[in-house]
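[1] can you look at this prediction? I've put the sequence above it.
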Amino acid sequence: MEHPALDAIAEALRQIADSKTSKQPLGFGPAPKTQVYVFCNRKHGGIWYTLNDQSQPVNIEHPALTGYIRKLEFKETVRRNEKTHKLHCYIEADKFYVLESSATAHFSKGLLSALASLSPEALRKPITICPQASTENAEVLFCNVYEGDRQVFAPYDDQTDWKRVSRAAIDCVKAANESHKQPVGIGA
């Protein structure tokens, strides 16, 4: 028994599904990007930026990023022949983003402090991250975190135990994602 209306709906759904999947051309070409790196600093006149295909900075004009925090980690890198540590915050949104900031920057401290103060249940919902430029120092970038429309206040000072705060933030993010299978490109 034929159902023309159901067949038309099924075909429309197939077309929608096909249009949503990426169509990688056959043969040689660029590798698909599984994650976009976002550098959180004021070096290039904005508050955060990505790099284009020629490795030139491109400022991001949007003031916030909302998504699911999937992972936090510290990475050791070498910049200008010196070892340095970066905080990587992996966020699942319309794409997978990796926010990168110096581990000792105010942006990282604000992000870690806020995430450490939240519960795993809160981190199972989308979180909004908003960089905020300091009005007193042209190099300083702060990080505001929102749970829904409520700003998370998690003050810190020179006496803050950053190893404890970092461990609490990392553990909270891990606990929030225990039942969530990490997508390809995020890493274990």
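    Good, I have the coordinates.

[2] going forward, measure contacts between C-alpha atoms and count neighbours the same way
    OK.

[3] the strand ranked longest in the chain packs against which elements?
    Scanning the chain for the longest strand, with DSSP state E as the assignment, gives strand 65-79. Counting contacts by 3 or more CA pairs under 8 Å, 6 or more residues apart in numbering; DSSP states H and E, strand 65-79 packs against strand 82-92, strand 127-133, helix 162-177.

[4] want to throw these into a markdown table with distance to T50 and mean neighbour count?
    Below are the helices and strands packed on strand 65-79 laid out as a markdown table (distance: least, CA to CA, whole Å; neighbours: other CA atoms under 10 Å):
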| stretch | distance to T50 | mean neighbour count |
| --- | --- | --- |
| strand 82-92 | 14 | 18 |
| strand 127-133 | 14 | 19 |
| helix 162-177 | 24 | 18 |
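
[5] point out the one among these that comes closest to I9.
    strand 82-92 (30.6 Å; CA to CA).

[6] the closest one packs against which elements?
    By 3+ CA pairs under 8 Å, 6+ apart, strand 82-92 packs against strand 65-79, strand 96-102.

[7] structure B:
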Amino acid sequence: MFDRANNGRYPLRDTEGKPMRIRLMQSVGSSHRHNETLSKALVMPYVEWEGFEKVAALYDDKLAVTPFTAAHQKFPEETSLIGQSTVVTTRAIRKGEVLGVYGGELLPAVIAENRHDPYLLDVFVRLRPEDRKAGAPQPKQISPYLVLSGDNVLSRINTLFEYEMGKPVRQAQT
């Protein structure tokens, strides 16, 4: 069940829902798939220690969780999605515009599995360039027993696929 209040909460929390302060963030981040960079200043409005409603409003300006309907369906294979939640944009999104920060609880996988948390991500760490040694493998999973259980609007975004002969073959263009 999606709770809009989670959009305004600090994005990284422990098993009791208490904020886990982010102490260090790169001033410029880079995409690992594209040759693009992103300033930390664009992300910081979503990482507020206080001001929950202000942060939630940033998400509301761009995204909304709504039930998936036949109107959203692009392919017959998506019939099974009808009635589930989907995320839609509330306005046009510019290329490169920050949507927010994936938020949730950092917790042991066994807790997430017992609670049947549906939106789980493995947690990886990348070394800072100055800390890297020649040949060091990247990225490295922090722990196979630790997951991020997503609960804000970004955790609800689905990927749309194009199908050929009933099988997904690529991510949809729109």
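    Yep, that arrived. This is a predicted model, so every value here is computed, not measured.

[8] Provide the TM-score value for the superposition.
    The pair, once superposed, lands on a TM-score of 0.19 when counted by TM-score structural alignment, normalised by the length of structure 2; 63 aligned residues with a CA RMSD of 5.7 Å.

[9] if we can go back for a sec, for the longest strand of structure 1, buried residues please.
    65-72, 74 (16 or more other CA atoms under 10 Å).

[10] mind telling me the two of those farthest from one another?
    Taking CA to CA as the measure, the buried residues of strand 65-79 of structure 1 span a maximum distance of 21.3 Å, between T66 and F74.

[11] gap between G8 of structure 2 and K54 of structure 2?
    The gap separating G8 of structure 2 from K54 of structure 2 is 7 Å, by CA to CA, to the nearest Å.

[12] do the same with L121 of structure 2
    26 Å.

[13] could I get the buried residues of strand 65-79 of structure 1 as CSV with distance to V36 of structure 1?
    Putting those into CSV (distance: CA to CA, whole Å) gives the following:
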residue, distance to V36 of structure 1
L65, 13
T66, 14
G67, 14
Y68, 15
I69, 14
R70, 14
K71, 14
L72, 15
F74, 17
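
[14] for R14 of structure 1, which of the helices and strands packed on strand 65-79 of structure 1 is the nearest?
    Once those are compared by CA to CA, strand 82-92 is nearest, at 25.4 Å.

[15] hmm, who's touching the closest one?
    67-78, 96-103, 108, 186 (CA atoms under 8 Å, 6 or more residues apart in numbering).

[16] and the longest helix for structure 2?
    Counting by DSSP state H, the longest helix found in structure 2 is helix 52-60.

[17] secondary structure class for the residue nearest to A169 of structure 1 when sequence neighbours are not counted?
    Once flanking residues are discounted, A169 of structure 1 sits nearest to A116: 3.9 Å by CA to CA, 6 or more residues apart in numbering. The three-state assignment at A116 of structure 1 reads helix, by DSSP: H, G, I helix; E, B strand; the rest coil.

[18] contacting residues for A116 of structure 1?
    By CA under 8 Å, 6+ apart, the contact set of A116 of structure 1 is 165-166, 168-170, 172.

[19] I'd like the distance between K54 of structure 2 and A64 of structure 2.
    Distance from K54 of structure 2 to A64 of structure 2, by CA to CA: 16 Å.

[20] who's more crowded, these two?
    A64 (18 against 15; other CA atoms under 10 Å).

[21] is it correct that the more buried one is in contact with V88?
    Yes: using CA atoms under 8 Å, A64 of structure 2 makes contact with V88 at a distance of 5.4 Å.

[22] spit out the contact partners of E53 of structure 2.
    Neighbours of E53 of structure 2 in contact, by CA under 8 Å, 6+ apart: G8.

[23] likewise L146 of structure 2?
    Contacts of L146 of structure 2 (CA under 8 Å, 6+ apart): 106-109, 122-123.
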